[in-house]
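> Output the structure for:
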Amino acid sequence: MSTTQSERLRGLLEPLVSAAGLDLEEIEVSRAGRRRTLRIVVDSDDGVELDACADLSRVISQKLDETDAMGEDEYVLEVTSPGADRPLTQHRHYVRAVGRLVRFQLHEDGELVARILSADDEGLDLEVPGVKGRKPTARRVAFGEIAKARVEIEFNRKDKKEEEA
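Here you go, the predicted structure:
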């Protein structure tokens, strides 16, 4: 997708996404043969419900029908939330991942798997799990030290809603 089309779509869609109380994470137009797909990725601090994606899809579809932002060719519109394994790239991603186990690729110290305890403007406070019965240890990592980060899927982890109940 050209930068111009990307910027135009973002300018058109971001107010609609914000009005729904969500953050616009990504816009992607892909082509497979003659078929095009417009994929809109949205998120929020509390996650995104399926109904919210469906409602937003209707609003976005109507807005795109009113404009020529996608041109005359047919396309498929997908409004989705980011997968659990999406990379953490922005400050708000780290804030949303507080309490989660994350795999970090550090610029100089290799790989680290730790739970995010808190996030501030400079970096993260982490709890590194103990190995072989040892106690967990605390560690501070500045954002500048992080090359890549991705949430680890935990099948036996209690989520916030379960803990509040």
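> Going by C-alpha atoms from here, please, whenever you check contacts or count neighbours.
OK.
> Name all residues that make contact with the residue nearest the centre of the chain.
Nearest to the geometric centre of the chain sits Pro82, at 4.7 Å (CA atoms, centre = their mean). With contacts defined as CA atoms under 8 Å, 6 or more residues apart in numbering, Pro82 is in contact with 41-43.
> which one of these sits closest to Val98?
Closest approach between those and Val98, by CA to CA: Asp43, at 15.4 Å.
> Second input sequence below; structure requested for side-by-side comparison:
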Amino acid sequence: MTKNTFMERMSALIQPIVNNLNYELYYLEFKKEGNNNYLRIYIDKKEGNISLEDCESVSRAVSDMLDKEDPIKDSYYLEVSSPGVERKLYTEEHLKRYIGYNVEVNISGLLKGKKKYEGELLDFNSDELKIECEEEDIAIPRDKILNVNLKGDF
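Next up is the predicted model:
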């Protein structure tokens, strides 16, 4: 099974549980760090902040399902958390949601002599991301972007 197929299957199993508990599945990852595997589930909600109790509720429900379905053959740790204030923006939906917010964009190589830009996310398309940085609009090619994070100054 390819990594994409595996993640699609995991998302299909986890998404309904998260939704039924009135949360949003913000992002899902399965990573090997050292000798350990981690299934990380990032949850969010439309209004308010994610609490420890929210994470515990999702963790219990997902853990019960994983015990029954047993989709992961290797041992792993299950972690459920909020994506955090300075969350990484992974998807088109994330970018769309945070237009008008301040972001930090890290790029490969240099663009106008810089590897990192901070500013207001103005717009994006399949080719570039536009931010207002120091009162200048900057178009950053998407193929140069390493990551985009929300800045926690709101």
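> what about the second structure, which of the contacts of Pro82 of the first structure hold up?
Compared against the second structure with both residues aligned by TM-score structural alignment, their matches' CA atoms under 8 Å, those retain 41-43.
> Which other helices and strands does the helix or strand where Leu38 of the first structure lies contact?
Element membership for Leu38 of the first structure (DSSP states H and E) is strand 35-43. On a contact count with 3 or more CA pairs under 8 Å, 6 or more residues apart in numbering; DSSP states H and E, strand 35-43 of the first structure meets strand 23-32, strand 76-80.
> For Arg92 of the first structure, which of these is the nearest?
strand 23-32 (9.9 Å).
> Please compute how far that closest one lies from its chain's middle.
13 Å (CA atoms, centre = their mean, to the nearest Å).
> For it, name the packing helices and strands.
helix 3-19, strand 35-43.
> Kindly reformat these as JSON lines containing distance to Ala69 of the first structure and mean neighbour count.
Converted to JSON lines, these look like this (distance: least, CA to CA, whole Å; neighbours: other CA atoms under 10 Å):
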{"stretch": "helix 3-19", "distance to Ala69 of the first structure": "7", "mean neighbour count": "15"}
{"stretch": "strand 35-43", "distance to Ala69 of the first structure": "11", "mean neighbour count": "18"}
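> With distance to Glu162 of the first structure added, can I get those in TSV?
Shown next, in TSV, are these (distance: least, CA to CA, whole Å):
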stretch	distance to Glu162 of the first structure
helix 3-19	28
strand 35-43	21
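> and of the ones you listed, who's closest to Tyr75 of the first structure?
strand 35-43 (4.6 Å).
> Give me the contact list for the closest one.
17, 22-31, 48, 74-82.
> Likewise for stretch 143-154 of the second structure?
Contacts for stretch 143-154 of the second structure (CA under 8 Å, 6+ apart): 85-90, 98, 101-109, 127.
> what do you get if the cut-off is 10 Å, keeping everything else the same?
For stretch 143-154 of the second structure, the surrounding residues in contact (CA atoms under 10 Å, 6 or more residues apart in numbering) are 84-90, 94-95, 98, 101-111, 115-121, 126-129.
> for stretch 23-32 of the first structure, same thing?
With CA under 10 Å, 6+ apart, stretch 23-32 of the first structure has contacts from 1-2, 5-7, 9-10, 13-18, 36-45, 70, 75-82, 90, 92.
> again, 7 Å this time
1, 14, 17, 36-44 (CA atoms under 7 Å, 6 or more residues apart in numbering).
> Make a markdown table out of the helices and strands packed on strand 35-43 of the first structure and add mean neighbour count.
What follows is those, written out as a markdown table (neighbours: other CA atoms under 10 Å):
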| stretch | mean neighbour count |
| --- | --- |
| strand 23-32 | 15 |
| strand 76-80 | 17 |
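> Tabulate the ones you listed (TSV), appending distance to Glu162 of the first structure.
Converted to TSV, these look like this (distance: least, CA to CA, whole Å):
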stretch	distance to Glu162 of the first structure
strand 23-32	25
strand 76-80	24
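> Just tell me which of the ones you listed ends up closest to Pro129 of the first structure.
strand 23-32 (30.5 Å).
> distance from the closest one to the second structure after superposition?
Aligned to the second structure and superposed, strand 23-32 of the first structure gives a mean residue distance of 3.2 Å (mean CA distance after the TM-score superposition for the first structure).
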